[in-house]
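1. Give me a 3D structure for the following:
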Amino acid sequence: MASALPMKDILSCAAHILPDIAQTQIDPPEQPKSSYSPPSSILIIGAGVFGLSTALALTQRPEFTQTRITILDRSPDAGIFPSRDAASIDSSRIIRADYADPSYAKLASQAQARWRETDLGRDGRYTESGFVLAADVGPLARDDGSPTGIAYAKKSWVNAMALAQSEGRPLSSVRLLPGAKPLARVTGVGEFADWGYLNEASGWADAEASMAWFYERVAETGRVTFVNGTAESLETNEAEKRVTGARLKDGSTISADLVIAAAGAWTPTLVDLSSQAIATGQVLGYIDLTEEEQTKLEKIPVILNLTTGLFVIPPRNRVLKVARHAFGYLNPKTPSSPPLGIPGDKSSLKPISQPFTHLDDASLEIPEEGKKSLREGLRRILPWPELQERPFARTRLCWYTDTATGDWIIDYHPYWKGLFVATGGSGHAFKFLPVIGDKVVDCIMGQCPVEFQQKWKWKPVDDIEKAIVTHDGSRGGQPGLILDDEFSKHE
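-> As a prediction, the model looks like this:
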């Protein structure tokens, strides 16, 4: 069993972290620099978390009052944004400020204030069920020096304690559970990990309903034009080294002074991110419950084991979701046209991991490897005989845009004028929906928050052949799985 940190060490860590995360209310954006000149038109590619939140933030800034704003989204359904296979369209997403990185913990705390205090979180869109972050015992670092799940969990615990103190919550709202039996007793479920803690101030959101609410807020401004269509490539002016718009699959084009590439896991097919980000498919499963089972489980906290990556979110409407936050599947395919690279680079097309979803194949289910993993996780978290062999009502692949560190990319392209990139969510951007758009606009205006300047900046190309694996300690499972290989094993 892992030993707990002495309380004096906890308080020492919290005292060190508190100055960095003490301000939990959302600060108003700084006044723009006088040198900033807003573009006359902006095209946002993607109506997901980054795209919608950025669009709303733009409509709220006086500097962009005269700017025409267009959102292009690959949704095949007229008037539906984002597409039904977007990562943000789902029954539920975890809302937490439980981060090993103090900067993200602080920003997530600011987002949580919006989830709690604004209309976004009302009408069942946000539920503060509590959140158990846990892991299995083991070393604090992998062979390559990157943190393990238990290391991430313990750092998150210290940050959660510091946030509770700075927000005026009792420290008892963050309860240490140093063993499998305490974890099972407090959660009311099985012995699913060796060490963890309960944060009563975290929970989950109805993701699809929240995105619908956000879309309505953007649409009702009357400032944003929504277009259904798939961007095939970016239009450029080679002489000026400038991006001028996007060419759609139907052959039409949309021009703009500034293009914001915010297409989630589809972004690497438009912009060469081969040294920075990659699309990975994550497995989700849904099990139908009886009314009695719903009643027994609806009050449990969100449960996540960082060592395995497996998690369960409290059910609603008699559907239980079990999922895996892992290294994911890769799906390398040669794109129809090359993504935009460095000006003058005429390199041949190379395979890029690309999303493959239920919109590509209506009969798509996750590979047997994923089903087996979800089933094992379910048995460990909920060891109820009646659930062990109950078939999944449906399964789904959810596509992340992973970076090596889990940091986002929110920056101007260093080689092409008129191109801004907002992606790299790495499976943890949704909870920031209420605030991330403001941060993107800050970065557009040259005012990136100091604590994120190095984290979010465009990373220089080093070894483009190096595999991108998110080694921040938050992932479980096995890296490097190829989607087609996993499917072929059971054909």
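2. For the rest of this, base every contact and every neighbour count on C-alpha atoms.
-> Fine.
3. which residue ranges form the helices in the stretch 151-300 of the chain?
-> Taking DSSP state H, counting those that start in this stretch, the helices of the stretch 151-300 of the chain run over residues 180-187, 207-220, 291-297.
4. ok, residues contacting whichever helix or strand comes after the last one?
-> Read it as helix 291-297. Moving toward the C-terminus from helix 291-297, the next helix or strand (DSSP states H and E) is strand 302-305. Strand 302-305 is contacted from outside by 94, 129-136, 149, 192-193, 203-204, 310-314, using Cα atoms under 8 Å, 6 or more residues apart in numbering.
5. this one next, for a side-by-side:
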Amino acid sequence: MTCSLPQHSSSSTHNNNNTTTTNPPSSILIVGSGLFGLTTAYSLTRRHEFTNTSITVIDRSDPSSQSTFPSPDAASIDTSRIVRADYADHAYAALCDEAQLQWRQQDKPTDLGAQGRYYETGLIVVGDDTSPAPVADPPVESDVSESSHKKLTGMDYARKSWENVSSLASRNPALAERIRELPNADAIREVLGTGGSSGAWGYINNNSGWTDAGASMAWLYEQVRQTGRVSFVAGTVESLEHDDTSVTGAKLADGRVLTADLVMVAAGAWTGSLVDLEGQAVATGQVLGYLDITKEEQEILGKMPVILNLSSGLFIIPPTNRVLKVARHAYGYTNPQTLAIPPLPVSPTANSNRVVSIPRTSLNDPNLCIPAEGEADLRAALREMVPLPGLVDRPFTKTRLCWYSDTRTADFLIDYHPHWKNLFVATGDSGHAFKFLPVIGDKIVDCILRECPPEFKEKWAWKEGEGAKALFTEDGSRGGKPGLVLDEELLKAAQVLPAV
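-> Model (predicted):
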């Protein structure tokens, strides 16, 4: 049986060739149990259209083992993720505003935001007075004009974000009074409360905060498990199975083959190793560092809001349990590798590119370190934002490369494949998807039903002809230097502390 869902008219950049009848698929296989995969599985169980559909989720980690699920090198597992409606793009700002209604529910232990899973500590958004960052060449054979392709500066992003959150909050006086402009470095320093500052202008939004990502994913898995509708398979997908026109399943590294009427690939930064994304999304590694702090330091820093500098990409989240995290939302490092098994080509008649940027983590390289360039930036954030005596030069207790699936515009890629029937792709998190945990699964299922929310129809569509030339995210929120290659940066200076 082939997957069959209603096909609506679309102004997308491609013509989808999936089967068009009114019957839902009898089986769905989801490759990946990260944010996109697991939220989709949960939402499928709650839609009447899929009452008789069997749902299988496959992941390289074993959901039945809390010690291995989620995989410790997945993007959706960490001590913290920022939850903010603070976007320069109004559609994403509104989507997070919707999600925050559920994050704020904390009355019952089973509520998503309860039991320390969500903290509304406030967020300081700032930008530097700097010139525009470098811009990649316009994509090959693209109809994107040079003027529309110009990248925002971090300050541009901050000011547009200020406008959007102010507009959203204006409907509720209680929320509106929790947002305040910070016109200079002194005002930022006063609100930050650590003795440090960052940026030339900004604002504080006390309606934003952060979530314990690991605990939230554990909560989500438990909701899925309790439905009794989803089968979990532990295994590494080696390639997608297909015939002349359709994807029919997935082949595992141990030789097993799983088949389904609809295959959804939601493998995060690993997606490009399974499906040739035509350069639309590229895996990039981002640096994170963790420090143990004293009881006295916890007392001071535990009261700070999150601070995010959109020009440098550097941010710090309030510590818990005497562990401080500092990170950089940057252009990141690519890790181009020649794959032994190429990804599914862009069409049944095409050849696939074997050179793909894929994540390199401590699970496949126990001695992996963060590059010196990245560590220096993390130290700069400590020096600028939290200049407590003895903290700036304190050794990191651990470091990590967190791998994004980056798109040029920071828009997600959530769509049917234009040339392979029965294949759906959900990736391109671009390092900002986790905050949408309460709502993104429903939006993905809407897309499966070909009812994508209008404001995201073009943003999330598969875009042909983009090419992979100099791809990096240009939405204005990134710091660091574009075009860095992980191996080249690791060779520049040896690190002592391995990443985890």
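6. What is the resulting TM-score of the chain superposition?
-> Once superposed, chain against chain, the TM-score is 0.90 (TM-score structural alignment, normalised by the length of the first structure); 455 aligned residues with a Cα RMSD of 1.6 Å.
7. and Gly344 of the first structure, which of the helices of the stretch 151-300 of the first structure is closest to it?
-> helix 207-220 (37.8 Å; Cα to Cα).
8. For that closest one, grab the matching residue range in the second structure.
-> Matched against the second structure by TM-score structural alignment, helix 207-220 of the first structure falls on residues 213-226.
9. how big's the offset between that stretch and the first structure?
-> Compared with the first structure after fitting, stretch 213-226 of the second structure deviates on average by 0.5 Å (mean Cα distance after the TM-score superposition for the first structure).
10. Can you mark which positions in that stretch are buried?
-> Neighbour counts over stretch 213-226 of the second structure (16 or more other Cα atoms under 10 Å) mark 213-221, 224-225 as buried.
11. I'd like these as JSON lines, with distance to Ala158 of the second structure appended.
-> Output for those, formatted as JSON lines (distance: Cα to Cα, whole Å):
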{"residue": "Ala213", "distance to Ala158 of the second structure": "25"}
{"residue": "Gly214", "distance to Ala158 of the second structure": "28"}
{"residue": "Ala215", "distance to Ala158 of the second structure": "29"}
{"residue": "Ser216", "distance to Ala158 of the second structure": "28"}
{"residue": "Met217", "distance to Ala158 of the second structure": "29"}
{"residue": "Ala218", "distance to Ala158 of the second structure": "32"}
{"residue": "Trp219", "distance to Ala158 of the second structure": "32"}
{"residue": "Leu220", "distance to Ala158 of the second structure": "31"}
{"residue": "Tyr221", "distance to Ala158 of the second structure": "34"}
{"residue": "Val224", "distance to Ala158 of the second structure": "37"}
{"residue": "Arg225", "distance to Ala158 of the second structure": "40"}
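12. what do we get in the second structure for Ala55 of the first structure?
-> Using TM-score structural alignment, Ala55 of the first structure pairs with Ala41 in the second structure.
13. same check, this time on Leu378 of the first structure
-> The alignment partner of Leu378 of the first structure in the second structure, by TM-score structural alignment, is Leu382.
14. Assign a three-state SS to that match, would you?
-> In three-state terms, and counting by DSSP: H, G, I helix; E, B strand; the rest coil, Leu382 of the second structure is helix.
15. That one and Ile307 of the second structure, how far apart?
-> Per Cα to Cα, to the nearest Å, Leu382 of the second structure is found 11 Å from Ile307 of the second structure.
16. Now for Ala269 of the second structure: which residues touch it?
-> Ala269 of the second structure makes contact with 282-284, 358-359, 403-405, 427-428 under the criterion Cα under 8 Å, 6+ apart.
17. hmm, 6 Å instead?
-> Residues in contact with Ala269 of the second structure (Cα atoms under 6 Å, 6 or more residues apart in numbering) are 283, 404-405.
18. Translate it into the numbering of the first structure.
-> Checking TM-score structural alignment: Ala269 of the second structure goes with Ala265.
19. number of nearby residues for the closest residue to its match other than its chain neighbours?
-> Leaving aside its chain neighbours, Ala265 of the first structure sits nearest to Thr401 (4.6 Å; criterion: Cα to Cα, 6 or more residues apart in numbering). A count of nearby residues for Thr401 of the first structure, using other Cα atoms under 10 Å, gives 28.
20. same deal with the one 4 residues further on?
-> A total of 18 residues lie near Thr405 of the first structure under the criterion other Cα under 10 Å.
21. I'd guess Gly473 of the first structure is in a helix, am I close?
-> No. Using three-state DSSP, the secondary structure at Gly473 of the first structure is coil, not a helix.
22. quick one: the helix or strand Gly437 of the first structure falls within to helix 207-220, angle?
-> Applying DSSP H and E as the criterion places Gly437 of the first structure in helix 433-444. Relative orientation of helix 433-444 of the first structure versus helix 207-220 (axes from the mean of the first three to the mean of the last three Cα atoms, to 10 degrees): 50 degrees.
23. Helix 433-444 of the first structure: average distance to aligned residues in the second structure?
-> Compared with the second structure after the fit, helix 433-444 of the first structure shows a mean deviation of 0.3 Å (mean Cα distance after the TM-score superposition for the first structure).
24. helices or strands next to that helix in the packing?
-> helix 49-59 (3 or more Cα pairs under 6 Å, 6 or more residues apart in numbering; DSSP states H and E).
25. who's in contact with the helix it packs on?
-> Residues contacting helix 49-59 of the first structure (Cα under 6 Å, 6+ apart): 218, 262, 433, 437-438.
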